[in-house]
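1. Give me coordinates for this.
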Amino acid sequence: MTETIRYSNSQIALHWAVAVLVVGQYLFNEPIAQAWNAAANGLPVSFSPLILAHVGGGVLILALVIWRLVLKSQRAAPPPPDNEPALLKLAGQLAHWSLYGLLAAMSISGMAAWFGGLDAAAAAHSLLKVLLIALIGLHVLAVIFHHLILKSPILKRII
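-> Okay, the predicted model is just below:
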């Protein structure tokens, strides 16, 4: 059995911190959606800690994604398994860069909508939300496929 090359501890911590924050954003988005709709209809928006948590969570996700990208530039990701087909290697790279891009775009569009009152940003945020869910689902399925079918050590690198 070959040795598994892991991500650094900081890369692993950032990965899971972003994952937990993203789950929280989806689970607790109703208060901010209600606040957005109220503001769009000219109604007052009262303070809610869940609204603050959603806005703060989005800002924090963006900061952590930027930090992750800085780390990525300093410490490359572990190489794919030797026997992985070139198409899977390419798909993995595209998926990871797409995740970074979508996470950043979600944060930026959310801030532009909330702080700038931009309807187009809110519409983009809603569309990106669906794309991000789909890509996260694909990411999880790919990990399961690698672990159970290909028997590759991909999962061990990030745990």
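2. going forward, measure contacts and count neighbours with C-alpha atoms only.
-> Fine.
3. List the buried residues of the lengthiest helix in the chain.
-> Once the chain is assigned using DSSP state H, the helix that runs over the most residues is helix 86-116. Neighbour counts over helix 86-116 (16 or more other CA atoms under 10 Å) mark 95, 99-100, 102-114 as buried.
4. farthest-separated two in the residues you listed?
-> Pairwise distances across the buried residues of helix 86-116 (CA to CA) peak at 27.8 Å, for the pair Ala95 and Trp114.
5. Pull the contacting residues for the spatially most central residue of the chain.
-> Centroid check for the chain by CA atoms, centre = their mean gives Leu103 as the closest residue, at 4.5 Å. Neighbouring residues of Leu103 by CA atoms under 8 Å, 6 or more residues apart in numbering: 61-62, 65, 132.
6. at 10 Å what do you get?
-> Neighbour list for Leu103: 18, 22, 58, 61-62, 64-65, 97, 109, 128-129, 132 [criterion: CA atoms under 10 Å, 6 or more residues apart in numbering].
7. I have a second one here; can you model it like the first so I can compare?
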Amino acid sequence: MNVKHYSKGLSLLHWLVAIMFAASYIISDGMPKYFDQHLENIDVSGQWVANFHVYAGLAFIAVVLIRLIVRLTSQKPEPIGSADSRLNKIATGTHHLLYLLMFLVPVAGVIGWYEKITIFGDIHVLLMNLMLGLVGLHIAAAIYHQWVLKDGILSRISLLKSEKRN
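-> Sure, this is the predicted structure:
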């Protein structure tokens, strides 16, 4: 059966991850200071930003694991390929790396925070910056597909589709 859209569940998880990613990134101002204080056993439990960022990271891991399970067990549409096989490889590699980073970024943060290991905090920041760049590339590619190639790629992951999904 030729599936034209991602399932509603997978679409919902895609956009939930996107919102959680954006919120956690935006609400991270001061985290290096809070992390340093936490390492010095200074109580930062009253800091809203620190609490939000840490618990959002834990929730992010759970949602990403659910998303991965749903992705692996649900039907998905065929990739919208390019005539240039290099672009297809870049798209596939970018998606695989995004999935890996969606897991590694918060795990590094959680290990750094709960085990109080500075290097994991540094790894968390480094991987987060890499992920931010890949998310930017992912968004740029979606915009290019949607408005330059006009191949309707965004309708495949949209929650607003009124027609019946396959």
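8. TM-score them against each other, please.
-> Superposed pair, TM-score by TM-score structural alignment, normalised by the length of structure 1: 0.88. Supporting alignment: 157 aligned residues with a CA RMSD of 2.0 Å.
9. Of the contacts of Leu103 of structure 1, grab the buried ones for ChimeraX.
-> Entered in ChimeraX, the line below selects the buried ones among the contacts of Leu103 of structure 1, by 16+ other CA under 10 Å:
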select :18,22,58,61,62,64,65,109,128,129,132
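10. what's the distance between the closest residue in space to Leu131 of structure 1 that isn't next to it in sequence and His125 of structure 1?
-> Nearest non-adjacent residue to Leu131 of structure 1, counting by CA to CA, 6 or more residues apart in numbering: Leu102, 7.9 Å away. Leu102 of structure 1 sits at a distance of 10 Å from His125 of structure 1 (criterion: CA to CA, to the nearest Å).
11. Show me whatever sits in contact with both of the two.
-> With CA under 10 Å, 6+ apart as the test, Leu102 of structure 1 and His125 both reach 108, 131.
12. can you list contacts of stretch 139-157 of structure 1?
-> Contacts of stretch 139-157 of structure 1 (CA under 10 Å, 6+ apart): 2-8, 12, 77-84, 88, 91-92, 95-96, 99, 133, 135-136, 138.
13. Now it: buried residues?
-> Quick answer for stretch 139-157 of structure 1 (16+ other CA under 10 Å): 139, 142-144, 146, 152-154.
14. which one of these sits closest to Gln34 of structure 1?
-> His139 (29.9 Å).
15. I'd like the distance between the nearest residue to Arg6 of structure 1 once chain neighbours are set aside and Ala77 of structure 1.
-> Excluding its sequence neighbours, the residue lying closest to Arg6 of structure 1 (CA to CA, 6+ apart) is Arg157, at 4.0 Å. Look at Arg157 of structure 1 and Ala77 of structure 1: by CA to CA, they are 9 Å apart.
16. Point out the ones among the contacts of Leu103 of structure 1 that are inside helices.
-> Among those, DSSP H puts 18, 22, 58, 61-62, 64-65, 97, 109, 128-129, 132 in helices.
17. Out of these, flag the one nearest to Pro31 of structure 1.
-> Nearest to Pro31 of structure 1, judged by CA to CA, of those is Gly58 at 14.3 Å.
18. ok, now which ones touch the closest one?
-> Taking CA under 10 Å, 6+ apart as the test, what Gly58 of structure 1 contacts is 18, 21-22, 25, 52, 64, 103-104, 106-111.
19. Would you mind giving those as CSV with distance to Ala38 of structure 1 added?
-> Compiled in CSV, the contacts of Gly58 of structure 1 are given as follows (distance: CA to CA, whole Å):
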residue, distance to Ala38 of structure 1
Val18, 29
Leu21, 25
Val22, 24
Gln25, 19
Leu52, 16
Leu64, 30
Leu103, 26
Ala104, 26
Met106, 21
Ser107, 21
Ile108, 21
Ser109, 19
Gly110, 16
Met111, 17
